[in-house]
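J.: Sequence and predicted model, in that order:
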Amino acid sequence: MVKSITAGEFKDTVLASERPVLVDFWAEWCGPCRMVAPVVEQIADELADRLEVVKVNVDDESTVAAEYNILSIPTLMVFKNGEVVETIVGFQAKPDLMAKIEKHL
């Protein structure tokens, strides 16, 4: 299961991670977010040995969303060594997401 994190956990969980991290910025009311959630769960399971995966609720953690200019959701960001290396906006099929994520692993 993908863990939801708070703004307070973001630095240690995402920015200080030794492994790449996929962050799913989402909201409860967002239909496309609910569509991509099972895909993100599958990716988390399949790449568990190489990738951390977390979720940030943009309504609850608006400071993090603002810091990374999250204007549309779902937005998936891949962080590597504390830096954003890939941004994916909107729903995308699993093969497309995997291709964009795996190139950073």
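T.: All right, it came through fine. Numbering: from 1, shown residues only.
J.: CA only for contacts and neighbour counts going forward, please
T.: Will do.
J.: and the spatially most central residue of the chain, helix, strand or coil?
T.: In the chain, the C-alpha closest to the average C-alpha coordinate belongs to Val23, at a distance of 1.8 Å (C-alpha atoms, centre = their mean). Val23 falls in the strand class when you classify it by DSSP: H, G, I helix; E, B strand; the rest coil.
J.: Take this one as well and set it beside the first:
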Amino acid sequence: MSKGVTIITDAEFETEVLKAEQPVLVYFWASWCGPCQLMSPVINLAATTYGDRLKVVKVEVDPNPITVKHYQVEGVPALRLIQGEKLLASTEGVIGKDKLLSLLDTHLNSN
């Protein structure tokens, strides 16, 4: 299992996220988004720290409108923690390392 962040598109979303065997942290971002640049190291840390029990993917919002609309992403950066078809957690805006790790601990330790 890779411990990195996988970049995916609308076309890959079902296979990479909905059919994944473990929870998936979906990071919605945009190249023009300054705050997204602040989140990237935190997302990479989550992928490294939780790689054994969590998959982390990035979805660029502009070229992937279907997924953005389905998960009601209204601003970036945005995170969705998904397991199967179930949305476990959702955030929008920059969150710090501690808040992200706490959110992941809460959901991953309850499974």
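T.: Looks like it came in fine. In this text the structure is predicted, and so the values were computed from the model without any measurement.
J.: Work out the TM-score between the chains.
T.: Comparing the two superposed chains by TM-score structural alignment, normalised by the length of the first structure, the resulting TM-score equals 0.96, with 105 aligned residues with a C-alpha RMSD of 0.9 Å.
J.: still on that earlier bit, just checking, the residue nearest to the centre of the first structure touches Val58?
T.: No: proximity of Val23 of the first structure to Val58 does not meet the contact threshold set by C-alpha atoms under 8 Å, at 11.5 Å.
J.: if we can go back for a sec, residues touching the aligned partner of the residue nearest to the centre of the first structure in the second structure, list them.
T.: Structural alignment (TM-score structural alignment) places Val23 of the first structure against Val26 in the second structure. Residues in contact with Val26 of the second structure (C-alpha atoms under 8 Å, 6 or more residues apart in numbering) are 56-59, 79-82.
J.: what does Thr75 of the first structure give?
T.: Thr75 of the first structure makes contact with 24-26, 87-90, according to C-alpha under 8 Å, 6+ apart.
J.: Look up the closest residue to whatever residue of the second structure lines up with it, ignoring the ones flanking it.
T.: Taking TM-score structural alignment as the criterion, the aligned counterpart of Thr75 of the first structure in the second structure is Ala78. Nearest in space to Ala78 of the second structure, with sequence neighbours left out and distances taken as C-alpha to C-alpha, 6 or more residues apart in numbering, is Glu92 at 4.2 Å.
J.: Determine the number of other residues adjacent to that neighbour.
T.: Glu92 of the second structure is surrounded by 15 other residues when neighbours are defined as other C-alpha atoms under 10 Å.
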